[in-house]
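> Sequence below, structure please.
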Amino acid sequence: MDRMDRSTAEVFDDHLDCATRNDVEADLKANFAPDCVLLTSFGRFDGHDGVREAAALLARQVPEAEYRYIRRVTHGEIAFLEWTATGRGSRVRDGADSFLIRNDRIEIMTIHYTVESDNDADTPPAASAASV
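Presented below is the predicted three-dimensional model:
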């Protein structure tokens, strides 16, 4: 299948498969536009380096995470995901991401989640070095 023939759902599903395997590099190559933008509760992340930084931040916040995808919805160029994660010492119960997928690539992604610690469920996550 020619890359430009993938539907929004196919790009979205491939992204989630890569994320489940923690294969950021394959995900970048197959699914993210080089000039993508991630807007998150931790700031703005630009391009492939920004995606790497956002993935590393989540990996530090929820080490050894196991992800559960609660709801996947697509419509036209838009995709939405509700998710949870459980890791060593912390968890996310309220993950919500949205995607603008054009030309076979994720161009814009919004990401929201709250990290809860096993020690104190009300402790806010550490701020990142991302530009705001």
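
> From now on I want contacts and neighbour counts done on CA atoms only, so please keep to that.
Fine.

> For the longest helix that the chain contains, buried residues please.
Using DSSP state H, we find that the single longest helix of the chain is helix 47-61. Residues of helix 47-61 classed as buried by neighbour count (16 or more other Cα atoms under 10 Å): G47, H48, G50, V51, E53, A54, L57, Q61.

> now those residues as a markdown table including distance to Y113?
Below are those laid out as a markdown table (distance: Cα to Cα, whole Å):
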| residue | distance to Y113 |
| --- | --- |
| G47 | 21 |
| H48 | 21 |
| G50 | 17 |
| V51 | 16 |
| E53 | 16 |
| A54 | 12 |
| L57 | 12 |
| Q61 | 11 |
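
> what residues does the longest helix of the chain touch?
Helix 47-61 has contacts (Cα atoms under 8 Å, 6 or more residues apart in numbering) with 24, 28, 32-38, 45, 65, 90, 115, 125, 128.

> The same query, at a cut-off of 7 Å, please.
Residues from elsewhere that reach helix 47-61 (Cα atoms under 7 Å, 6 or more residues apart in numbering): V24, L28, P34, D35, C36, V37, F45, V115.

> Next, the structure of the following sequence, for comparison with the previous one:
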Amino acid sequence: MPYRSTEEVFRDHLALAQAGDVETDLARNFAPDCVLLTSFGPFEGHAGVRDAAQLLTEQLGPATYDYKTVVWSGEMAFLEWTATTDRATVPDGADSFLIQAGQIRAMTIHYSVCPPSAA
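Okay, here's the model as predicted:
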């Protein structure tokens, strides 16, 4: 079976992230040995993706993300995003992705957590 394209993996990840479905996202889109390099330190493997997702949930609470820039080329993808909840605001989310053989192999994730009124 052919691998899914960068676009297919990326769009599926974004939809599942918006839905808060980390487990399906892991199963379909993340390599078991993926690496996330973030503003809050490194996270490795599926356990690391779970930990990074949990950290974001703790910081923001339930959130809907506004995807500002969604682009890909070859094996790379890039996302700019914002989020606002009663608890906090992220005005400057920026993630990059390395997607190979139908799986997210590596990501960089940057975002600042600000008081909700700081947006």
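
> just to revisit the earlier point, structure 2: matching residues for the longest helix of structure 1?
Mapped onto structure 2 using TM-score structural alignment, helix 47-61 of structure 1 covers residues 45-59.

> distance from that stretch to structure 1 after superposition?
Average distance, stretch 45-59 of structure 2 versus aligned residues of structure 1 after superposition (mean Cα distance after the TM-score superposition for structure 1): 0.2 Å.

> any idea how far that stretch is from the chain center?
10 Å (Cα atoms, centre = their mean, to the nearest Å).

> now do stretch 29-43 of structure 2
With Cα atoms, centre = their mean, you get 10 Å for stretch 29-43 of structure 2.

> buried set for it?
N29, F30, A31, P32, C34, V35, L36, L37, F43.

> Structure 1: which residue goes with the fifth one?
Yep, that's C34 of structure 2 we're talking about. Aligned partner of C34 of structure 2 by TM-score structural alignment: C36.

> Check which helices and strands the host helix or strand of its match sits against.
Using DSSP states H and E, C36 of structure 1 sits within strand 32-40. On a contact count with 3 or more Cα pairs under 7 Å, 6 or more residues apart in numbering; DSSP states H and E, strand 32-40 of structure 1 meets strand 43-46, helix 47-61, strand 105-112.

> D2 of structure 1: which of those is closest?
Closest of these to D2 of structure 1 is strand 105-112, at 13.1 Å (criterion: Cα to Cα).

> In structure 2, what range does the helix or strand that the closest one is followed by match?
Per DSSP H and E, the first helix or strand lying C-terminal to strand 105-112 of structure 1 is strand 115-117. Matched against structure 2 by TM-score structural alignment, strand 115-117 of structure 1 falls on residues 113-115.

> buried set for the matching stretch?
For stretch 113-115 of structure 2, burial by neighbour count (16+ other Cα under 10 Å) applies to V113, C114.

> Equivalent analysis for stretch 93-108 of structure 1, please.
Quick answer for stretch 93-108 of structure 1 (16+ other Cα under 10 Å): 95-102, 104-108.

> Which pair in those has the greatest spatial separation?
Across the buried residues of stretch 93-108 of structure 1, the longest distance by Cα to Cα is 24.0 Å; it joins G95 and D104.

> related to what we said a few turns ago, please tabulate the contacts of helix 47-61 of structure 1 in JSON lines, including the columns distance to E77 of structure 1.
Output for the contacts of helix 47-61 of structure 1, formatted as JSON lines (distance: Cα to Cα, whole Å):
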{"residue": "V24", "distance to E77 of structure 1": "22"}
{"residue": "L28", "distance to E77 of structure 1": "18"}
{"residue": "P34", "distance to E77 of structure 1": "18"}
{"residue": "D35", "distance to E77 of structure 1": "17"}
{"residue": "C36", "distance to E77 of structure 1": "15"}
{"residue": "V37", "distance to E77 of structure 1": "16"}
{"residue": "F45", "distance to E77 of structure 1": "21"}
{"residue": "V115", "distance to E77 of structure 1": "29"}
